[in-house]
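Visitor: Just the structure for this:
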Amino acid sequence: MIGAIYNEILYRPLANILVFFYAAIPYHDLGLSIILLTIVIRLLLYPFIAKQMKAQKQLSAIQPALKKIQDQYKDNKEEQAKKVMELYKSKGVNPASGCLPLLIQLPLLIALYQVFRQVSDPAYFQTFLGQLYSFVPHPTSINPTAFGFINLAHTSIVLGILAAATQFFQGYVMTPSSGIITGEKKVGTPSAGDSFQKALQMQTLYMLPIIIFIFSIKFAAALPLYWVTLNVFGIIQQVVTKIDTPYI
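Guide: All right, here's what the predicted structure looks like:
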């Protein structure tokens, strides 16, 4: 039951959009088709990503008030937690909203991996064709070569490096201490809570690109191409938009 829902909601739509782009693009370039599919995905995810960016700006804006509560109730953790929740509620802050884009992207990533594997591997191609809608062109074959020189059915260290590098830069842009999204850099001596949060951010900033690089060189190059496009488009959105809505 769950598998059927997953197939109809995620796998089939992604597969059909990819083939639609492949059939519509002159010279039928799979790499360009993946880039267009990734942009569509990023645009669909943007409302959730915008909420994440908004939450980061809100959290940054209430840091002085949050630190005041932590100092005032440092010996009464229960009252401290109560006051923090009251502050969040009064300012309309939802700290958990930053996790939503990640939760949405995980099943998307799994579905995309399956789509990329089946579309570029002759052993799975007939099964893949069976997932196409009747109004979508049914190609007799799909050329896995992107831009005339990258075989997306094989691994690519270059794309793996680009995926890791763009992920690192996007993580840096999203880090509140960079000041790029929040509009200001933190100064002064950080509290214990700030230090823990910063340490966690730094671990994510450096570890996630490493993880992405490892996955990128283990799987077909179609996957890191998706990551590179997703990251580059995300960086552009984050830097240009910045969401200038007043939150406080």
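Visitor: only C-alpha atoms for contact and neighbour calcs from this point on.
Guide: Noted.
Visitor: Show me which residues of the one helix or strand residue 227 maps to are buried.
Guide: According to DSSP states H and E, residue 227 maps onto helix 222-241. Going by neighbour count (16 or more other CA atoms under 10 Å), the buried part of helix 222-241 is 222-235, 237-238.
Visitor: now swap in stretch 78-93 and tell me
Guide: 80, 83-84, 87-88, 93.
Visitor: Show me the longest helix that occurs in this structure.
Guide: helix 30-61 (DSSP state H).
Visitor: Another sequence for comparison is provided below:
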Amino acid sequence: MNIFFTVLYQPIYNLLVLFYDILPFNDIGLAIILLTLIIKGILFPFTFKTLKSQRDMQAIQPKIAQIREEYKNDKEKMATELMSVYKNNNVNPLASCLPLLIQLPIFIALFRVLRDGLGTVNADILYSFIPNPEIMNTMFLRLIDLTVVSIPLAILAAIAQFYQAKQTMARKPAKEVAGKLGTQDEMMADNMSKMMLYFIPVMTLGIGVTSLPGGVMLYWLVTTLLTVVLYSIFLPKQKDEKKD
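Guide: You can find the predicted model right below:
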């Protein structure tokens, strides 16, 4: 057995089986929701660092926009001024990347457990203290089979992704500041953001109704909703943002 399996996949699988066994009605969907909450809680310190980095970047966006406008014809001077702003405000533009990279293997392991581990319990990888139900009932709320494609869960996950994308865009610099930016880079970035607003939900819906089982989509839905809540708490909308 490799390290990934022993350190990540097997513990997550055992937690899922344990939650399935102890929760009322032996509902695998409730077990997945609880497992998602537990893992998100364990990873919260890393998530918090990412959110703090994004919040710090959000706070200096007006100054960054001003520098990019002022030195749009002098890339070298622009880079120098931007580095000065980052240093003076103790901000690292790449600070949010490391916590995300640390979390990635855990999410991959969770994805594989939910994709391949539902149904018949693999007793060979159960810890000795974990009860073995032998066969797990794969119905969520007695309505949705989480081992096959679930259109309702795919639709809900896509809607949640769209809301999260809208939420992220709402936390950009105020329009009156961004409107001063006329460089091609800024225009391309703005167009890319608008495209991703629709692309990610459509992609979520597409793979949700064609290939991913309902268990994965339930996890996707829950983790997206948790992200929305965390963004609302730690990255509130800028107060100076004006409505059209």
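Visitor: Got a TM-score for the pair?
Guide: Taking TM-score structural alignment, normalised by the length of the second structure as the basis, the two superposed chains have a TM-score of 0.84; 233 aligned residues with a CA RMSD of 2.4 Å.
Visitor: helix or strand for residue 149 of the second structure, which one?
Guide: Going by DSSP H and E, residue 149 of the second structure is not in any helix or strand.
Visitor: give me every residue that touches it.
Guide: Residues near residue 149 of the second structure by CA atoms under 8 Å, 6 or more residues apart in numbering: 208-214.
Visitor: Map it across to the first structure for me.
Guide: Matched across to the first structure, residue 149 of the second structure falls on residue 155, judged by TM-score structural alignment.
Visitor: same deal with residue 136 of the second structure?
Guide: Using TM-score structural alignment, residue 136 of the second structure sits opposite residue 142 in the first structure.
Visitor: What's the match for residue 230 of the first structure in the second structure?
Guide: With TM-score structural alignment as the criterion, residue 230 of the first structure matches residue 223.
Visitor: what's the answer for residue 131 of the first structure, then?
Guide: So, by TM-score structural alignment, residue 131 of the first structure is matched to residue 125.
Visitor: Same list (the buried residues of stretch 78-93 of the first structure) but as a markdown table, adding distance to residue 22 of the first structure.
Guide: A markdown table is the format used below for those (distance: CA to CA, whole Å):
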| residue | distance to residue 22 of the first structure |
| --- | --- |
| 80 | 56 |
| 83 | 55 |
| 84 | 51 |
| 87 | 50 |
| 88 | 47 |
| 93 | 42 |
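Visitor: So which of those residues is the closest to residue 14 of the first structure?
Guide: residue 93 (33.4 Å; CA to CA).
Visitor: Aligned counterpart of that closest one in the second structure, please.
Guide: With TM-score structural alignment as the criterion, residue 93 of the first structure matches residue 91.
Visitor: For that match, what is the enclosing helix or strand?
Guide: Counting by DSSP H and E, residue 91 of the second structure is part of no helix or strand.
Visitor: Isn't it up against residue 56?
Guide: Yes - under the criterion of CA atoms under 8 Å, residue 91 of the second structure makes contact with residue 56 at 6.6 Å.
Visitor: what do we get in the second structure for residue 51 of the first structure?
Guide: Checking TM-score structural alignment: residue 51 of the first structure goes with residue 49.
Visitor: before we move on, what about residue 81 of the first structure?
Guide: Under TM-score structural alignment, residue 81 of the first structure pairs with residue 79 in the second structure.
Visitor: which ones are touching that match?
Guide: So residue 79 of the second structure contacts nothing (CA under 8 Å, 6+ apart).
Visitor: Roughly how far does it sit from residue 162 of the second structure?
Guide: Taking CA to CA, to the nearest Å as the measure, residue 79 of the second structure falls 33 Å from residue 162 of the second structure.
Visitor: Spatially nearest residue to residue 145 of the first structure, not counting backbone neighbours?
Guide: Using CA to CA, 6 or more residues apart in numbering and skipping residues adjacent in sequence, the residue nearest residue 145 of the first structure is residue 151, 4.4 Å away.
Visitor: residue ranges for the strands of the second structure, please.
Guide: For the second structure, the strands defined by DSSP state E occupy 139-140, 144-145.
Visitor: Adding mean neighbour count, write those out as TSV.
Guide: Formatted as TSV, the strands of the second structure follow (neighbours: other CA atoms under 10 Å):
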stretch	mean neighbour count
strand 139-140	18
strand 144-145	18
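Visitor: Quick one: those as TSV, columns for distance to residue 19 of the second structure too.
Guide: Formatted as TSV, these follow (distance: least, CA to CA, whole Å):
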stretch	distance to residue 19 of the second structure
strand 139-140	14
strand 144-145	18
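Visitor: among those strands, which is nearest residue 193 of the second structure?
Guide: strand 144-145 (33.9 Å).
Visitor: The closest one vs the first structure, average distance?
Guide: On superposition with the first structure, the mean distance recorded for strand 144-145 of the second structure (mean CA distance after the TM-score superposition for the first structure) is 0.8 Å.
Visitor: returning to that earlier point: what sits against the nearest residue to the match of residue 230 of the first structure once chain neighbours are set aside?
Guide: Sequence neighbours aside, residue 36 is the residue nearest to residue 223 of the second structure in space, at 6.9 Å (criterion: CA to CA, 6+ apart). Residue 36 of the second structure makes contact with 219, 222-223, according to CA under 8 Å, 6+ apart.
Visitor: Residue 97 of the second structure versus residue 44 of the second structure, what's the distance?
Guide: 15 Å.
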